[in-house]
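In: with the sequence up front, the predicted model follows.
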Amino acid sequence: MSYTESVQPLFRPYTLGKLTLANRIVMAPMTRNFSPNGIPGPDVAAYYRRRAENNVGLIVTEGTIVDHADSSYQENVPFIYGEEALEGWANVVSEVHEAGGKIVPQIWHMGARKNVNDYSESEVVEIVNAFAEAASNAKRIGFDGIEIHGAHGYLVDQFFWEKTNERTDRYGGSLVARTRFAEEVVKACRDAVGPDFTIILRISQWKESDFTAKLAKTPDELKQFLTPLVEAGVDIFHCSTRRFWEPEFEGSDLNLAGWVKQITGKQAITVGSIGLDGDFISLFKEGKGASNVGIESLVQKLENDEFDLVAIGRALLVDPEWATKIREGRLDDLVPFTAEALKTLS
């Protein structure tokens, strides 16, 4: 079998309900800070269009901020509220659709300005409503679904994790109780967009403050954690790991996406250093770059039905033609992920 034949599973069409994709490749959300005053401009539209033109089936945008006072602590991160920001996103959507792609916004509350334990229940309800408003905005301006950011130590994930959630009210306590905030967010978003609009939830075990953290230490705990979220209305789980090839629990080769799909029966996206031979942290902490490597093991896991979609982050960040080059076997043309490449993003 030739190389181009071996990677064809990545380029099979995908359908879930009303969401139909040309292939299994997803652009992972990556913050760029290129939206002054929260407004994505023509350059943002052009950035995403280039990926859609080059065989990316689904684009998940960088995190977009919900309408809440404490939702962001970074400048130039785009909003998903307000007339100007929504007009900017409508243009992004139009450009991606014209290029044949599909696109969903990642909806985000950073949750760093206030300790998760200090939000009153009434303020928690305000934040839930802000997520629902963002979901409604996304549907209204033509996005193909939404992704809720519930990973990496941001607000939703702060409710999940026992080390950050010390609440004694209905949003804290047991593993299941700590999912209640996310459950309410998902339900509110589902009510806002209706039954046929795709809702993705991004989750991770690891945190930016602790790469070895585990929300669920066993498959049974993972089932307890996921069940309320499934019942709330999640269609697809975007399972963030630092290295997709690493098993999640002892005694099985399944990664996090594999376990999530097996436990829930829901669709799953895998992500984590795909197309790279180094991990994200070493680039910045040790000054290392990362080169593209073979993806045969990834394709085999996809063929084994361990997950349904494959999210590419850094490789697509530096090389908008990554998917096209993979499909055509142009491996020598791939742009390695290095600090130098980051300076010339297009």
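Out: Happy to help now that I have it.

In: okay, CA-based contacts and neighbour counts for the rest of this
Out: OK.

In: list the contacts for Asn23?
Out: 10-14, 55-57 (Cα atoms under 8 Å, 6 or more residues apart in numbering).

In: repeat for Leu317
Out: Counting by Cα under 8 Å, 6+ apart, Leu317 has contacts 30, 345.

In: another one to put next to it:
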Amino acid sequence: MTTDYSTLFEQTHIGTIPFSNRYIVAPMTRVTANKDGTANDTMKTYYERYAKGGFSGIISEGIYIDDAHSQGYDNQPGLVTEQHKNAWKDIVDQVHEYDTKIVAQLMHAGGQVQGNAYTDETIAPSAVAPKGEQLGFYGGSGPFPTPREMTKEDINQVIASFEHAASLAKEAGFDGVEIHGANGYLLDEFLTDYMNQRTDEYGGSIEAGLTIILEIIKAIREKVGEDYMIGIRLSQGKVSDQSYRWPNGEHDARTIFGTLGDEALDYIHVTDGDGTAPGFGDDTRSMAQAASEFGGKPVIANGKLGDPDQALKAVVEEKADFVSLGTGALANPDTPHRVENGDELKDFDAESILFPIAHIKDLELNAEIK
């Protein structure tokens, strides 16, 4: 008996914005921008192939937001200058040719920097080095350095940078912005007990760690207006510490998602090792289910959802409104067309796609997309 995947192809809205199906391309670091942070034609082809392949929406790779501490990798794109904005506009216009939405993910790397053209210094909530080693396929090597603890002036500058980058994203034509609060980068560090040892209003509890995020949401919303789409991405695991979990499990999830659910956000994007698995120990909710039930916003689920059966489970059982694909989209830039037509999906080959450096490559696949 053939599985009915029609649920994955229902038109679904975030706010007033319609998406033609539930498939979204996840943000993926590909270190292919020009050295000065401007997007280029290689990136344009990369994003176009997903739009051509039937994805209803694309979330960009993490985009740095200032010419100070936010850049996380060499050849990472930025949204700081008019030149940055204009370069992205060409990509956005191309994606829109296929009636695909595109969201700019705004990122501050915090202490988890592996390359920054503007400074050798890193900043974080506290002077605590991220765990683990830098990743070679993102251009880093060796342990992460110990960052400088942020001052209140630093925090205000970060908030202003998110606000400014969001305004440039809107001017470039992006359909929305996603605040990167996941994967061990700056905003996630404020929610991580061992990374945030502050004793002021920004530290000491999950509630206090959320303060900077709430201030960023407020600043962006006031800048871009009520009708512009704003989302946030959250995780427990990090680039530098994949096994990390919120100390109080579902209680922390209720606090985080419940607090964000009261804010001027349009969606919550959650990522986990398996987007359909219990997120907080045996017999607990998945991250997606927790975000949906505690936050009450549209939810995008991420984590090994390339198999359409898993994608369907995330939507039907875990209460996700959308699924975002990372490695699945890299292997099959036309996943929606393949699933809808009953065609076979290719396996993800990390050796050929990510290593030794996660540049954008194999773009000749664009010619094969249906």
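Out: Noted; the coordinates are in hand. Please read these numbers as outputs of a predicted model, since none were measured by experiment.

In: returning to what we had before: report the buried members of the contacts of Asn23 of structure 1.
Out: 10-11, 14, 55-57 (16 or more other Cα atoms under 10 Å).

In: nearest to Gly142 of structure 1 among those residues?
Out: Using Cα to Cα, Gly57 comes nearest to Gly142 of structure 1 of these, at 16.4 Å.

In: distance check, the closest one against Val104 of structure 1.
Out: 11 Å (Cα to Cα, to the nearest Å).

In: equivalent analysis for Pro9 of structure 1, please.
Out: Counting by Cα to Cα - Pro9 of structure 1 and Val104 of structure 1 are separated by 23 Å.

In: which one of those two is surrounded by more residues?
Out: Val104 (23 against 14; other Cα atoms under 10 Å).

In: surely that one forms part of a strand?
Out: Yes: assessed with DSSP: H, G, I helix; E, B strand; the rest coil, Val104 of structure 1 lies in a strand.

In: that one and Gly142 touch, don't they?
Out: No: with contact defined as Cα atoms under 8 Å, Val104 of structure 1 does not reach Gly142; the gap is 9.2 Å.

In: which residues in the stretch 1-150 of structure 1 form helices?
Out: Using DSSP state H, counting those that start in this stretch, the helices of the stretch 1-150 of structure 1 run over 3-6, 42-52, 83-98, 121-140.

In: need the contact list for Leu187 of structure 2.
Out: 108, 110, 180-181, 212-213 are the contacts of Leu187 of structure 2 under Cα under 8 Å, 6+ apart.

In: possible to save these as a markdown table with neighbour count and distance to Asn248 of structure 2?
Out: Shown next, in a markdown table, are these (neighbours: other Cα atoms under 10 Å; distance: Cα to Cα, whole Å):
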| residue | neighbour count | distance to Asn248 of structure 2 |
| --- | --- | --- |
| His108 | 29 | 26 |
| Gly110 | 25 | 24 |
| His180 | 27 | 22 |
| Gly181 | 26 | 18 |
| Ile212 | 19 | 21 |
| Ile213 | 22 | 20 |
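
In: and which of those is nearest Thr327 of structure 2?
Out: His180 (18.7 Å).

In: what lines up against that closest one once you look at structure 1?
Out: Structural alignment (TM-score structural alignment) places His180 of structure 2 against His149 in structure 1.

In: next, format the buried ones among the contacts of Asn23 of structure 1 as CSV and append distance to Arg32 of structure 1.
Out: As requested, these are exported to CSV (distance: Cα to Cα, whole Å):
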residue, distance to Arg32 of structure 1
Leu10, 26
Phe11, 27
Tyr14, 28
Asn55, 21
Val56, 19
Gly57, 21
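
In: Ala339 of structure 1: which of those is nearest?
Out: Using Cα to Cα, Val56 comes nearest to Ala339 of structure 1 of the buried ones among the contacts of Asn23 of structure 1, at 23.4 Å.

In: how many residues are close by the nearest residue to that closest one once chain neighbours are set aside?
Out: Closest residue in space to Val56 of structure 1, ignoring its immediate chain neighbours: Ile25 at 5.4 Å, by Cα to Cα, 6 or more residues apart in numbering. Neighbourhood size, Ile25 of structure 1 [other Cα under 10 Å]: 24.
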